[in-house]
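Asker: have a look at this fold, sequence not included:
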């Protein structure tokens, strides 16, 4: 089987979806090779540069550079992606970011992976043009695919509720975690990250792009200001700016938190495991996370998680963290205090977290995704 994997909409590896694609590409390539198959990556020169280490052994079918722009890229995928895949000799098309890029009438069996539908749960997430695309074109395309994969039960439920996708065609294939990178007791990695980033005080880590309102930073800042943990902990915000950094800095100044909150911006991937290992706890309070990969990575490293009682976070975190109402700042403030002060919880996460995470390996995700692609292509 020749499997075409489209790289559009995956943020050139700089997001949770990018992490997913980095994990899937080599595993799909190896899995196909075991039975004489081949992976064909569809993308621009920029896509190929971003994923070059993961594309060893794969063929490449180059798309025009205009595909890198959001509006024109979405249009190209709608109209041309299927033909591009067929021209590369593909038997099956895989769209690993199908909540962002889809193909209309692709002309070959197609599998779409949906990570979240936050745009239906978070008001004002997108402008009018993107909202039209998401509400009208995206559902039409997804309903035409031979199979769909959702990364969580929560996302599957949203696909049924908001897109009217047939439940029997949606396969839940959860994300995985690299348990070797996010390991319990990585003191050396934590010390290295602290030194590189100039972190001295104990800190709580929110690993998320700076996006308003979806990632909920402003409520988190107000909750942190109201919690006693601000006296002996820093709050560290790590992630690329998606238009909210100025709002966040203004709120920091209003609350007088400039000395207690660090904004690190986008960090190279090699720093993340050490940053997680050095944290007292990880925070994940987005209004609608389709999975919440940083939460699983923290649990793998034995760190408790403060998570929103929304989206997929409750199913990812289970009882290895503290849940809060992401719209209630008082509830969030109380949860911040508990996740730091609850020693029995911290001990249980150190004891049970690594085993919990090992049940969700990227190898298992890759095997299940490849099996789904084979099934729609009529290959066993």
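Answerer: Arrived safely. Model, not experiment: these values are computed from the prediction. Numbers count the residues shown, from 1 in each chain.
Asker: when you work out contacts or count neighbours from here on, use the C-alpha atoms and nothing else.
Answerer: Will do.
Asker: show me the contacts for residue 218.
Answerer: Residue 218 makes contact with 248, 251, according to C-alpha atoms under 8 Å, 6 or more residues apart in numbering.
Asker: secondary structure element for residue 347?
Answerer: helix 343-358 (DSSP states H and E).
Asker: okay, buried residues for that helix please.
Answerer: If you call a residue buried by 16 or more other C-alpha atoms under 10 Å, then helix 343-358 has these buried ones: 345-346, 348-350, 353-354, 356-357.
Asker: how far out from the middle of the chain is that helix?
Answerer: 22 Å (C-alpha atoms, centre = their mean, to the nearest Å).
Asker: and stretch 102-118, by the same measure?
Answerer: With C-alpha atoms, centre = their mean as the basis, stretch 102-118 stands 17 Å off its chain's centre.
Asker: what does stretch 325-334 give?
Answerer: 23 Å.
Asker: so how far does it reach from one end to the other?
Answerer: End-to-end span of stretch 325-334 (C-alpha to C-alpha, to the nearest Å): 11 Å.
Asker: what lies in contact with that stretch?
Answerer: By C-alpha under 8 Å, 6+ apart, stretch 325-334 touches 216, 219-220, 222-224, 226-227, 285-287, 308-310, 324.
Asker: and the buried residues of helix 343-358 as JSON lines, adding distance to residue 261?
Answerer: Listed next are the buried residues of helix 343-358 as JSON lines, based on distance: C-alpha to C-alpha, whole Å:
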{"residue": "345", "distance to residue 261": "25"}
{"residue": "346", "distance to residue 261": "23"}
{"residue": "348", "distance to residue 261": "28"}
{"residue": "349", "distance to residue 261": "25"}
{"residue": "350", "distance to residue 261": "26"}
{"residue": "353", "distance to residue 261": "27"}
{"residue": "354", "distance to residue 261": "29"}
{"residue": "356", "distance to residue 261": "31"}
{"residue": "357", "distance to residue 261": "29"}
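Asker: okay, now the one to match up with it:
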């Protein structure tokens, strides 16, 4: 039986983005009767019946990267195929065939939204991973297009496989919703954002847009859910500068159940990101029946389709108008809620895993 290792070290106790991708990949594979001997390297305990879960705790991202580049590299020879869920293949070439999932190239498109260390590491490792890999999996058509425009590789080497949507459903039990709202001091209707707090997510313009909406008389609070990323200090300074301390709630990283409750209870979900490789939070919100306002750029139109309101992420007034239109029109919210639930069902991990296993099959 061929042996496969999934390097999913970004799966940790507070996973977001790529870490969530890895977690869902592992869980979805574990449900199947596999013809491969699959192991996965992660940073937290995962219950598994069919996959060998190997845990390696790393103190920070630099510790993780160093471990991947030196000690872990020696182990790759013990496998027939490696799947990197991020651009983390070793700088010193390995003989084992490997696949890399590329989620986005934001560090090229918006380098100013990364700190210097993170940007340089990604710009070094991404070309190596893409060029040496046997196959590149891209999260979206937009990501594939950008890979092909930047790197001199054959179009057939890159396969688009959309991630699946989590199995979220709208929570209808008002008592459960109110319990979570009380816990976090939410005592009125609210606009919700979920995602890492970092410049690429465009929260500075969201705060400006929200400030303008308050001037127009809206009463909803702005609730921001997600852990701090990098270069987040200006975001908190902007809240103070605009005098929004009482209107904007930063709740940090939340457990899945509480996050689903907040999605379900939100009047509007807003995601004005400058750039996304896929864009999972809007899909999560749509699964819960919450109407979404998203950027009209990168991969987001692929995900949201005709089920949301699109705005120009580089204009605070456009973001404000998109939010206002949804807040002001109940029938539009109801329409997009239904369309969003329907749209979210197109993205399943069953489909994703089927396509990923086909990639494994062709290499092995």
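Answerer: Thanks, I have the structure now. Bear in mind the structure is a predicted one, so any value in this text is a computation, not a measurement.
Asker: care to give me the TM-score?
Answerer: For this chain pair, the superposition-based TM-score is 0.91 by TM-score structural alignment, normalised by the length of structure 2; 361 aligned residues with a C-alpha RMSD of 2.3 Å.
Asker: alignment lookup: residue 194 of structure 1 to structure 2.
Answerer: Counting by TM-score structural alignment, residue 194 of structure 1 corresponds to residue 181 in structure 2.
Asker: ditto for residue 249 of structure 1
Answerer: Checking TM-score structural alignment: residue 249 of structure 1 goes with residue 236.
Asker: still on that earlier bit, what's the closest of the buried residues of helix 343-358 of structure 1 to residue 21 of structure 1?
Answerer: residue 357 (19.0 Å; C-alpha to C-alpha).
Asker: wait, what's in contact with residue 186 of structure 1?
Answerer: Residue 186 of structure 1 touches 274, 277, 301, counting by C-alpha under 8 Å, 6+ apart.
Asker: so which of those residues is the closest to residue 374 of structure 1?
Answerer: residue 301 (33.9 Å).
Asker: please name the nearest non-neighbouring residue to residue 163 of structure 1.
Answerer: Nearest residue to residue 163 of structure 1 in three dimensions, chain neighbours excluded: residue 139, at 5.2 Å (C-alpha to C-alpha, 6 or more residues apart in numbering).
Asker: hang on, the earlier thing: so where is the helix holding residue 347 of structure 1 in structure 2?
Answerer: Going by TM-score structural alignment, helix 343-358 of structure 1 sits over residues 330-345 in structure 2.
Asker: what does that stretch rub up against?
Answerer: 165, 283-284, 286-292, 304-308, 326-327.
Asker: distance of the counterpart of residue 98 of structure 2 in structure 1 from residue 262 of structure 1?
Answerer: When structure 1 is aligned by TM-score structural alignment, residue 98 of structure 2 is paired with residue 110. Counting by C-alpha to C-alpha, the separation of residue 110 of structure 1 from residue 262 of structure 1 is 43 Å.
Asker: which one of the two has more residues nearby?
Answerer: Per other C-alpha atoms under 10 Å, whichever of residue 110 of structure 1 and residue 262 has more neighbours is residue 110, with 26 against 18.
Asker: that one reaches residue 142, doesn't it?
Answerer: No: with contact defined as C-alpha atoms under 8 Å, residue 110 of structure 1 does not reach residue 142; the gap is 9.4 Å.
Asker: for burial, what's the neighbour tally of residue 72 of structure 1?
Answerer: By other C-alpha under 10 Å, 12 other residues sit near residue 72 of structure 1.
Asker: also residue 220 of structure 2?
Answerer: Residue 220 of structure 2 has 21 neighbours, counted by other C-alpha under 10 Å.
Asker: same thing with residue 196 of structure 2?
Answerer: With other C-alpha under 10 Å as criterion, residue 196 of structure 2 counts 21.
Asker: and if you look at residue 270 of structure 1?
Answerer: Residues lying near residue 270 of structure 1 (other C-alpha under 10 Å) number 11.
Asker: ok, residue 274 of structure 2 next?
Answerer: As a burial measure, residue 274 of structure 2 scores 22 neighbours (other C-alpha under 10 Å).
Asker: next: residue 98 of structure 1.
Answerer: With other C-alpha under 10 Å as criterion, residue 98 of structure 1 counts 25.
Asker: and it, how far is that from residue 365 of structure 1?
Answerer: From residue 98 of structure 1 over to residue 365 of structure 1 (counting by C-alpha to C-alpha), the distance is 17 Å.
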